[in-house]
Each structure stands twice: as structure tokens, then as C-alpha cells.
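Trainee: Here is a sequence with its predicted model. Questions after.
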Amino acid sequence: MWLNYFKIAFRNLLRHKAFSLLNIAGLSVGVAVALLIFLIVRFELSFDTFHQKRDRTYRVVNEFTHEAGKDYQVGVPFPFVPALKTDYPQLEKVTTVFEGYNSQITILDEQGAIAEKFKEELGVMFAEPEFFQIFDYPWLAGDPRKFLGEPNTVALTRSIAEKYFGSWQKALGKFIKLDNKQLLQVGGVLQDLPDNTDFPFRLVVSFPTLRQFIDAGEFSNWGSVWSSTQSYLVLPPNTSQAQFDQSLISFLKKHNPDDRNHIYKLQPLSDLHFNTHYPPMTYRSISKPTILSLVLIGAFILVIACINFVNLATAQAVGRAKETGIRKVLGSNRGHLIGQFLGETFFIVLLAVFVAVLLVMAVLPLVRSISNLPEDFQLSFSLEVAGFLILLILLVTVLSGFYPALILSGFQPVQALKSKMTLQTVGGISLRKALVVMQFSISQVLIIATLIAITQMDYVRSKDLGFNKEAVLLVSVPEDSVSQQKLQILKNRFTALPAVQQVSLHSAAPAAGSNSMTNFRFGKASEDAKFPVSLKAGDVDYFSTFQLRLVAGRIYFPSDTAREAVVNEKLLRQVGVKNAQDAIGQTIRINDRNFPVVGVVQDFHNLSLRDPIAPIAILANKSSYRQVALKLKSTSANIKETTRTIAQIWNETFPEYVYEANFLDERLAEFYEGETKLAALFKIFAGIAIFIGCLGLYGLVSFVAVQKTKEIGIRKVLGASLTNIVTLLSKDFLKLVLLANVLAWPLAWWVMQRWLQDFEYRIPIGWWMFAVAGLGALMIALVTVSFQAVKAAIANPVEALRRE
């Protein structure tokens, strides 16, 4: 029986090639989008789910509350974990990790000379042995419980060991140098970490080694919270997170009674990947609302594709009325007919899924570039993927085929055989209109979302940040004391280059990925302000290189150590100073030292536009300089040649270090990498939704034109013009598209208004965005409808009437 159904389905596909192509194309694209989104969401939801103790593993985080609001911190003070181990012996495991940034790894040859140098921006982590008793990362060689408890030891992942030494077996026992400071011996090798983990380490250095990199006083300082210092623990089976959070209040009062601003609490391991306030070490998080948005978009596009099928199938029902009537006369009941038509739909869906899989395999490279899928990600037919495809086939078959099957099987034999069936009596013309409205409403929401997202990102790229970001090259400099003595020589050589306009030594650019925050006291205040200040260190050329705008006073005089301070307007507003000139001559107390305020600069953005501008103090402090900024002349003809010369000078000055440089505007663009990718996905999905909707619209207009062949012929004989005929076939559909626009606007406004809330600085949603999107959709629909309408209108009326 089923074989017979498939034969009939195949014959119908061949008989109605145009409609078959429209159906398969629409379903294929819809299923392909659903499969791609399934792959993305499955990957995002799989992060760190392979650890056996994941359900009881937590990270300690904190909220820092002050007058200006809240800061969310993932770090803890160094003495936090030792105290935790003492006060909570019932904890199954507790560990501290310290994350290193921009670390240099030097490979030594047999004679101890430099063989190779590498720069690891992320991936160096100082860890205690307990870390690997909490997290399940497989080892190829070495016992972390032994060598990670000793100073000056390191473990490498397999790929890093092969990169440094050729093979991981050769790496064991070899020596590397970390940041040209500490000699480390390789004591173990880990298997390469999976792509779906939020711990990006490639080198694990024993935690006792850290004492040689950090000021010894920090290990007993409860007032210093570093985001790099993180604590992870495993709760006993019968202890709840809420109970432990409550106990941490008294724990902090006991060990640091003067701290009234921090609230420590636990963050579940399962939350790391999805929390934008407390992101993982990779800083690559995706919010759950974003995942939900992707799922909804996939569902919407799949629904659009199914609507296409329903519309075209019910429209085609007129042509199959006699077939249904004959089958009923010969004894088929309604159940048999429903089974037959569902079987035909199943056959079409199978073809569509096959095409969809080929589409996914073809576009995966593009999807990887605009999503967070790893570079080597491929479509593999695992049980999960196979199960999803089977579920998708069944779901699409039911959604697409059940209603048309009900319509076709419900025909009365007498009417069907007398050819009394018309488009208006098959399936209800109002239902088809409602489905068209639904299709284009969904498409409109996606178009408006895309337009708003693109406009916001254009605003982000073009907004005046309060400083110069164009043609500024940031070059990292070494931190050791010997290299620090060469910084002025390096600056002088850079300044002498004809293509270089200005050079500055500093701790960080005006806007950077992280900021150094500390307590301060302003003027004659008897206690610290109730909010922190962001500290930046820069020489006297810092202000001219980045074109910071002075609104009162002067910049500080040249000095290797901090003696004077320049603050921003935001700091003055928050301490109650209304006139910038009134701040000149007052003092700001930072780290138990008083600095006279000699200048006030206009506010500039120190983080991304998601965050408000912070109170900022700028000091001259040579020991804090970590970068040199070069403002290149805009008239420089050959940027590549200039940067090559800069690299050569740097390598001559610091031959034992790796050269690393980035343009400031490129670094700032990384702030919005997630939003940029999301905007690109919106563009693609909006285009797909419009494409599928137009396929369905084209098919419906084609069928209406066939149904009205006689009417069109008579109208043309009686003198109707081409415009009259096109209007006849187009006006009803264009009204539906216009209605879809009106229904979509409130939903699109609500969705994008919530999305924009993530930005402290954002565009207003203007009426013109809805008008542009609506007119665009209307024009696309008009072109789609008119193409077939014109074709019907220019047909020879004699041929149309002869067939009647």
C-alpha cells in the first residue's frame, strides 16, 4: 500500500513540476535553517557537560555594590581560598586558579640558549592539583597530584607540546621559560581540550610558582580582588547553593569586617557559559535569551515553509478533486485517503530533508565564520542529529500534510466528479489569507530586527568615543625591570620615524577590555568614596596621542612616578563637584597617597558602549606601562612598510621577546564581535524568510491565475488593459502583505527594545525603520506577484477561451 502511495506521489511530482519545485525548495531551506540552528544550539548547550561532578561544581563570584550601581566580579582575594578550606572542611574539593594573559613562552635548546619564542594571549593558567580532581580533563602523562604541588613545574596540552617540541613524548622533562622570568620543567601532558569547554588553558603552571610573579603582600591582602584569581569548589551532596551563599556573608564579616560592599556567592558551573555578568575565562559567553531567539527564528522559518506547503497543497486540491471522487466511488474511505496524502507529503519531506542536508554541508564554512562553531566543526550523523532529523521529518509531515489531507479526503464524490470544486470552496480562502499574513508577519519581524541591529552596530562604529581611535597602533612591551629601562629608547626611535605622528607609553588605551579599579578619597572627605575609580597610567604624550580633550587645568608634568593626577568629568559629578575648574588644586587619595588634581578631561568611553562611562583618574607611573601607542600619520602611503619598520625596531630593542601589535580600532571591534555575528545571522535569516514567503506567494498567484484563465480572457476581450489584469491578480495579496506589516511592527518593537537594553548607549527606534522595512517587503511581494500576473495578462485570450 505504501509503495503504491509513493508511486502516486512520484507521478504527481512529475505532473506538477513547478509546484513540486516550489514545495521542495521551500521545505528544503526551512529544514536546513532548523538543522543549522539545532547544531549551533546543541554545541552551545554542551559546554562542560562532560565533568562527572558538574552538578555540584561552582565558582565563587561577587557583586560590588556602590553609589553608581553594581559591578560584577568573577575574582576573589588571594587569601579567600585558604580561609575557605579552613572554615569549611566539609567541602569536597576547593581550588584556586590564576589566569595569565599575553604570556611569552621561550623554548630553550640543550645549551640553554633561545631556540624559539611564542606568544600565548590566552591559555596559561596557574592551578592547584585539586583543579584536576574537580574537572575531568584526561592526561597522557604525569600525575597532577604530584608535580603541580611543587614550584617551577608545568603541564602542556598535546598540541602545544607538539608545537613546542615536535612530539608530546619529547616534551616530558624539557624546560621552558615563562615571560623570561621563570624556568619551568614540563612534568605532564594533557589530551587536547574539547571545543566545548570554557577553560581555555594550554599550559598549566603549578600554583606555588605564582608567588614568584605576584607581590608577596597580595597573598594576605583581602582588599585586592583580581578577576584573574578564581575559586572553584564542589559542594557536598546534601548542601544547597542558597545555604552556602548565606554562610558566605558571615564568612566575609569574620575575615574582612571592613568590606561592606562585596557580596560573595556561588555560580553553578552550568551557568558559566550563559552569564554575561559573570563570563567564563574565555569571555565567550552567549546569553540564554540569545539561544531562545535562535530557536524561535528556526521555528518561525520552519513554520513559514510549512505554511507554503499547506497553501500550495490546498490550492492544488482543485485539480485533484476528480481523483478523490473516483477513489471514494471505488470504495476508499476517508482514513485511506488521509493516509495516502500524508504518505505523499512524507515522500516530499524526505526529498526536502535530503536536499537540506546537502545545503547544510555546503554552507557550514560560512556559518562557522559568523557563529561560534569551531573551525573544524562538521555535520556528523550522531544519534542526536539522526533523532532530530527523524523528529523533524515527522513534525513537518504532520504540519504540512495533515490539513491538506483533511481537505482532500473530505470532498463529496458527486461534486468532485461534476468538477464543481473551486479555489474558494477548497480549504477556505480565509485560511490561506491568514497563513500568508502569518508568513509575512514573521518575515517582517526579522527584517525590522535586522535593520535595527545593523543601525545599532553602525552607531557603535561611528560614535564619538571621546578619544582618537584611527590609525593608532598598540604595541605590547615587556614588564620586567631591565626592559622597562629601555622604554624611553624605544619611544625615541619610534618618534623619529617620518610616518609616526605621536608616541605614548601607557598601561592601557582609553578603552580597553578590562580596567584597574580601586577605592579613592577626593578633596577633604574623611572616608573613601562609595564607588571605585578606574586607574590609567600614561606619560605626558598619552593625552595628545589619543586626543583626549582637556576642559580645565593642564596635563601633569613629565615624571617616571605618579605625582599629579588628571581626572574625568564623570568622577567630579559623582563626588559633587559641579564646575571642573573647582577641582583644580584639590587632592585625590589613591593607595594611601595624595595626588593634586591638575587637570580635567572630557568624558571618554573606557569600556564598550554596553557600559556607562566610569570615574577615571590618569597618573604617570612608569612601572605600570604595558603598551606603547603610535599615532600614524593619515597621509602615510604605505602602512605595511611602516608597521614592518616598527616591528624591526621593536625586535632590535627586545630580541628575547615576541613582537605583538594591534590597531586600536580592530581591538575595539572585538567588543561587539557577538553582536556583529548576530546581525549577520539576522540578515541571512531575514533573507531566507522573505525567499520562502515569496516562493509561496508566487505559487499561489500562479494557481489563482490558472483558476481565473476564463475570467482574464473575457476581461481582455472586453477591453481590459494589462494594468487592470495585474491589479486584479495582485491587489488582494498586497493587502495581505500590508496587514502582515502592521501586525509585525509591535512585536518587532518589543523584541528589539529588549535587545537594545544591553547597551548603555543605543539608538532610538524610529518610525522610519518600520516604514522602510514595510515598503521593502511590499515591493518584494509586488515584484513576486506582478511577475506571474503580467505573464497571465499577456497570454492570448483566444487560447484561454478555446479551452473553456
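Mentor: It's in.

Trainee: Could you use CA atoms for every contact and neighbour count after this?
Mentor: Fine.

Trainee: just the helices in the stretch 701-804 of the chain please.
Mentor: 709-717, 722-756, 767-793, 797-802 (DSSP state H, counting those that start in this stretch).

Trainee: mind checking which of those is nearest V385?
Mentor: Across these, V385 has its closest neighbour in helix 722-756 (30.0 Å, CA to CA).

Trainee: and the angle from the closest one to helix 767-793?
Mentor: Angle, helix 722-756 to helix 767-793, by axes from the mean of the first three to the mean of the last three CA atoms, to 10 degrees: 150 degrees.

Trainee: List the buried residues in helix 722-756.
Mentor: By 16 or more other CA atoms under 10 Å, the buried positions in helix 722-756 come out as 722, 725-727, 729-730, 733-734, 736-741, 743-745, 747-749, 752-753, 756.

Trainee: Please compare the first structure with the one that follows:
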Amino acid sequence: MKTILRNLLGVLRRFKFAALLNMLGLSVAFTAFMVIMMQWYYDQSFDTSHPQGDCIFRVENAYEGGAGVVICRPLSDAFAQSSPHIKALALCNPWMGEIFFTVNDANGVKSYKEPIVMTYPSITQVFHFDMVEGSDDVLQAPDKILIPESIARKLFGNESALNKLLKTDFQTLTVGGVYKDFPKNTSLNNPIYLQMGDENLHAWENWNYTCYVRLDKPESREGLFANFKKNFTATGEGASLEGRELRLTPIKDLHFVTDTTYDHTPKASKQALLVLFAIAIVIVIIAGINFTNFSTALTPMRIKSINTQKVLGSEEKMIRLSLIAEAVIISLLSFVCSLGLLYSLQYSFLASLVDADLSISVHPVLISITAVLALLTGLLAGLYPSYYMTSFPPALVLKGSFGLSPTGRQLRNVLISIQFIASFSLVIGSLFMYLQNYYMQHTPLGYEKDEIIVTNLSKEIKDSQEAFANQLKSYSGITAVAFAEPLLSSSDQYMGWGRSYRDKEINFQCLPVDYQFLEVMGVEIKEGRNFREEDKNTQEGVYIFNQKAKESYDLAIGERIEGAEIIGFMPDVKFASFRTEVSPMAFFVWGTRNWGTKANFAYIKVSKGVDLGDAMQHVRATLKSMDPEYPFNIRFFNEVLNSLYEKELNLSSLITLFSLIAIFISMVGVFGLVVFDSEYRKKEIGVRKVLGSTTGQIIVMFNKSYVRILIICFVLAAPIAGYSISRWLENFAYKVPMYWWVYAVAFVLISFITVVTVTFQNWRAANENPVNSIKSE
């Protein structure tokens, strides 16, 4: 062991910089591998924590090409009774969002806003609720609620939460039970649960609910709906299964299903996960190759020492084991350093880019796997060099020409080619991801998105909209205020309406707004007129449809849809995300027969050139003066778009970051090879200088071989990267073209970094006194 440590210290002392770069490369690679695999496992294990999870399914309304995840209540109730294989069914209303409530404690009244879901009491029979306090059957009572442990601690600290009261605008709720929070990577999201009551009990036309069932066994879903449809007896107005199909999707697949509408489940792309997994493996391989290159490149410098050990009686086997042990020790030391890097990343910006918990204690299996990987990396990186170093005859040892041998060149060229192929692929991929995200954020949407402030509204503000708007406009920089039920461009889909028009059924997404909305948002009217204040005095309200709806249903101005008049048409504004194609939609102003809700959001237009910070401060002050307790979410409209594409932005940032890491590690490998290549060729450089070669000519000579490798690697990497990124872009209905210049930029970038690295290192060797170089040989 002493000999191993002595040799290791000798190598580290002699080649300090190269050894430091290699250890840094390995440490960063192991850290990147662990971070990526934490995120990969987070997504792969989504909704797998539920006991009997393989028997839990979401019931979806299937149609050609996909399914809607909303269902009507009477259909779900009839389905629940249709088969003994259905052990429990839970219906949820996912549209309530957050509720505002107050809690009394020793310090007075405190206000909170937390997510709430109205559901059937049987939700605790479909999913297992691990109770901290109380019973899981409390939802049988209409005023009792189930709350997660995280909210209980937030509201009541370490006190018992049982029987504590939450006072809302519509009723006083009593905490009947506290459940242990579900993991972050589940569809349930840890809201407050409240009994649904009798709403829409027989409303076949109201498709507004999410339905889950637990079966006796996974195989029972086959033929379940066919049997239900065969024995179904219609009761109630509109009760019919004609033309309908139900689809049962396993809960573990919900995270990856992309052909659904009105789906609130957090999504991940399997293609993106494969890309992340590949990057994790590639980064470790690149670092391992660098390490192998480093060990192999030391051969000419260490071969005389090894030959001396042989002469002094050391066994070849022991020398090899010693060399392998050195590599393993360096790799394991790098792994230990990577744990320190991983710990520090928990408090860096990187933690916000991943959904997974980066804590070391949460991932003991992954940490153990990475330790084994570090051990294997050391073994593999040391195995070939150790056998190669001990296999030379004394004549070659004295000659010291390994560095220029065809075998040595071939090995190094193959290894560095793998690094270049990976670097090209990652750069091309990250550039296209950046372009797609930029396209989604900056492409014209058909309405104004700059100088707009949006805020949610409390009941107090909803009841005093005119006073609120007037107080806002007392600030000279605010020119107009509009109100709407939805938050534009915050979702993939919005409220869907089915209506009768010219004796046929039409379906469109409806966004109720006030009469000023289109003017404030700068939406163009192509045909007809804009909304007017008197439109709210009509009985049924008025529509302005997009071109897609007009063309799909042959709509005409002046026609009525169940009493509501069509008054205009607008271009196909991008009201939803770029993940979905523009569909038939309408902005709608409610009439006097208003069964909808009051506006949920205010859109505040700020004049160009006005200090947006001052305008934002005025909005905050106005809201606080009218309702000081309510937690308003005030933001610029651009932040809404950023939130909509947060997953894509984070993924793009991650891949870009890890691409840079891969490039860094690859350049470390190039640097190491160039360092030792220049050492091998000192005599050649000296001879060329004596024969009249200039420094520039020698540098060009060194760069030529690397440029040839770069060209070959680029030709191999371009189609791989192009195929991978085209698959990722399939997740978007609107996407950037496969620009040729992206490939050119990637080639120029990697080539520039490589040429600069080679030139920098060989400048000194090319400028040395040729006499010294020749003498040294």
C-alpha cells in the first residue's frame, strides 16, 4: 500500500495541473450524474407510491385521437354501480383552485389561502391516506375537511388540528382529520379535501369532474366499459351513452399521457427523460475516457520506472495491481468531492431547475450506485493502461516512442472522438431547445403582453370592481382596467362549451370577459364589432369568435347560438399554450341570465414609458387599501407565460448546463492529450524549427489532426442530434424549423474551443529553443 501511495503522490506532484483537471472532471461528472438521475427517478416513479396503485385508474372520456379527463357526475355514479370489479370510485372537482379563509388563534385572526378539492368521501377508499390525526371517513359530514400535515403545521404549529375551525366566505369548516402528505411526485398535490355535496347530481350536460376508480385487479379493466354500456339504462334528461367511450388509464401513466384535454396532472416527456438519462451516462463516459487518456498518456513518462521495478524483482502482476489501485483511489476521491458539490447545489439556483429533492439522505440507493460507478470507473480507467504499461520490451522502453506509435494514436483518436460526438450532440440539442423556448415566449400571440399587470381578485374586490378600477386609474400611468374569469395563456385548455347552432352540435372553448377586455389586450376585430358596455344588458350575452371557429362551423355575424348573438370575429389569437393547436374559441360577455362566476382576474394596462415598478406599487397599495388581509398574486403578464412553460424552460436550462459540463470535461481531455502530445513531439518540433518552420506552421500542424477528427465526429453526431430533437419537438403543436445554421454554430463553437485549447498549449512548445528540445531527446 505504501508503494501505491508513493507512486500516486509522485504522479500528482509531477503532473499537478493535468491531475487536478482530471479529478475536477470526474467530480463534476459524478455530481451531474446524481442530479440527473434524481430528476429521472422523480419522474419515472411518479404516482408509484400508492398502495394498490396498479389497480387505480383514471376514467376518461375517449374520442378519436385522445381523451378528455373530465366526466359528468351521473355517468360516473352509474359506472360505479355497473360491476363488482369496481371496489371504489372517487369524483373530484379540480377547478376550485385556492380558497381564502381565516383562523383564530391566541394571537388573533390570521388569513390564509390554500388549495381545495371537492370530492366524494370514497376518495380515501381509492387512495390510501396515512392519517396523522382523526379518521379518514370524516368527509361523510358536509362541513368536515381533511387537511395535509403540511397545512396543519402551517396553520396550527405543533398543536392538534382536530376540530379547529376555518372560516371561509361560504361556510365554516371543521378539521376532521390530518393526513400525511403524499410525496411531491403524485397527482394528488396535498390539498384540503371537502365533501362535494349534491351539485350537478343529475346534470348529464355538465362535464366538469375528474374520476378515479380502484378495481379488484388490473386485468378487470378489460371489457369493463363494454359491459357497462351493454347493461346501461338511461335515466334523466340527456342521459345517453350513444357515441361515447370511456378509457381507463393507469394512474402510474398519467404523468406521461399527452393526448388528453383538461388534464391538471404535472407532465413529463418520455423523450426528454431519455435525453436526460443519456446525458447522465454520456457525461460519466466522457469523464472516464478522460481519465483513461490521462493514465495512458503517462506511459512514456512512467515506463522506465516500471521497467526498473521489474529489474529489481517486482512481479508484473503486482505492478499492474498497483497501477489499477492508483486509478481507483483517484476515482473514489473524486466521488467524495462530488458529494460535497452535491450538498452545496441544494442551496444554489440548480435546485430550482429540478423537481427532485437534492438531499443526499433522501437518495441512499443512488449514492451507493454512484459509489460503485466510481469504483468501476477507476477499475476500467486503470485496467487497460496498467496492462499496456507493463507489456513493453526494454528496447521500446529505452526508445520511449509509445506516444508516436500507431496503436497509441489510434486509441487516443477513438476516445476523443466519442467525446466530440457527445459534445456536438448536446450543443445542437440545447440550441434547438433554447430556440423553441424563445419562440414560445416571444412569438406574437395576437394580443398585447407587454405593459400589462395581472392580479387575482378577492370577494371584496369582485363586489367593488368599478371602485377598484377607478382607484387604479387615479394613477396617471394606468390607462385602462379589464376583468375576466380566466387567466389568458396560463393553461393548455379552457372551459369547453357544447352548444346547438343551425340544428347541429358545435364545441368550442369559452373565455368569459368584460366588455373592455379585448380593447385593453389589443385584440384585433377582423369582422363585425367589438364588445360594448350595453352588451352586458342583453339576456343571453354576446360572442366574438376566432377564425378557426368561424371556418369550422360556418358561423355568421348576427346569428344566435341558443340566444346569444355572434357580434364579431377575430384572428386566431394564441389564447392557450403552444403545446396545443389553436381550436375553436370565443370571448364571451355574460348577459343578465348569468349562471357563471364573477371575474377572477384584473388586467391592468400601463402606458408605454411609465415606470412599471411605480405602477406595480400603486396596484399593490390599491389592493391592500381595499382588502388588506387577502394574499393577492400580482405580476406582469410576461411572468404568466414564463410559468406556463416552466417545465420546458427548466429542462432546457438543465440540458444546456450539462452540455456545458460535458464540453468542459471534453476540453479537459483535449487539453490533457495536447499536453502529452507536445511532450512526445518535442524533438520533432525542434527539428522542424531548425529546418525553418515558423511557430504558426507548427501550430497549424498540431491543429490539423484535431480538425480532421472534428469533421468526422460532426458528420456522425448531426443526424443523432437531429433525430433526438425532432422527437422532443413532437410535444409541441407549434415549433421552430430544423434550422441548418444551428448545426453550423455547434460545429464552429466546438471547433473554436478545441483550436484555442490546442494552440494555447502548443504555443510554448513551438517557441522553445530547438537546441534544448533536441538535446532533451
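Mentor: Okay, I see it. Remember, predicted model here, so these are calculated numbers, not experimental data.

Trainee: Can you say which of the helices of the stretch 701-804 of structure 1 is nearest to R589 of structure 1?
Mentor: helix 722-756 (37.3 Å).

Trainee: how close does that closest one sit to structure 2?
Mentor: When structure 2 is overlaid, helix 722-756 of structure 1 sits 1.5 Å from its aligned residues on average, using mean CA distance after the TM-score superposition for structure 1.

Trainee: which part of structure 2 lines up with that helix?
Mentor: Alignment of helix 722-756 of structure 1 against structure 2: residues 695-729, by TM-score structural alignment.

Trainee: Look at K167 of structure 2 and tell me its secondary structure.
Mentor: Recorded secondary structure, K167 of structure 2: strand (DSSP: H, G, I helix; E, B strand; the rest coil).

Trainee: roughly how far apart are the most centrally placed residue in structure 1 and F759 of structure 1?
Mentor: Centroid-nearest residue in structure 1: G674, 2.9 Å away (criterion: CA atoms, centre = their mean). G674 of structure 1 sits 13 Å away from F759 of structure 1, going by CA to CA, to the nearest Å.

Trainee: still on that earlier bit, mind checking which of the helices of the stretch 701-804 of structure 1 is nearest I390 of structure 1?
Mentor: Here helix 722-756 is closest among the helices of the stretch 701-804 of structure 1 (CA to CA), at 31.7 Å.

Trainee: Quick check: R284 of structure 1 touching L272?
Mentor: No: between R284 of structure 1 and L272 there is no contact under CA atoms under 8 Å: 9.8 Å.

Trainee: which one of those two has more residues nearby?
Mentor: Neighbour totals were compared for R284 of structure 1 and L272, and L272 leads with 23 against 16 (other CA atoms under 10 Å).

Trainee: so what's the equivalent of that one over in structure 2 up against?
Mentor: Taking TM-score structural alignment, L272 of structure 1 has L254 as its aligned residue in structure 2. By CA atoms under 8 Å, 6 or more residues apart in numbering, the contact set of L254 of structure 2 is T265, K267.

Trainee: how about the helices of the stretch 551-700 of structure 2, start to end?
Mentor: Using DSSP H, counting those that start in this stretch, the helices found in the stretch 551-700 of structure 2 span residues 612-626, 637-644, 646-680, 682-690, 695-729.

Trainee: Nearest to S430 of structure 2, out of these?
Mentor: helix 646-680 (5.2 Å).

Trainee: okay, and the closest one goes to which residues in structure 1?
Mentor: Residue span in structure 1 matched to helix 646-680 of structure 2, by TM-score structural alignment: 673-707.

Trainee: For that stretch, buried residues please.
Mentor: 674, 676-683, 685-705, 707.

Trainee: That stretch vs structure 2, average distance?
Mentor: Mean for stretch 673-707 of structure 1 is 1.1 Å (mean CA distance after the TM-score superposition for structure 1).

Trainee: can you give me the offset of that stretch from its chain's centre?
Mentor: Here stretch 673-707 of structure 1 is found 24 Å from its chain centre; the criterion is CA atoms, centre = their mean, to the nearest Å.

Trainee: What mean distance separates the one helix or strand L391 of structure 1 maps to from the matching residues in structure 2?
Mentor: Using DSSP states H and E, L391 of structure 1 sits in helix 383-409. When structure 2 is overlaid, helix 383-409 of structure 1 sits 2.4 Å from its aligned residues on average, using mean CA distance after the TM-score superposition for structure 1.
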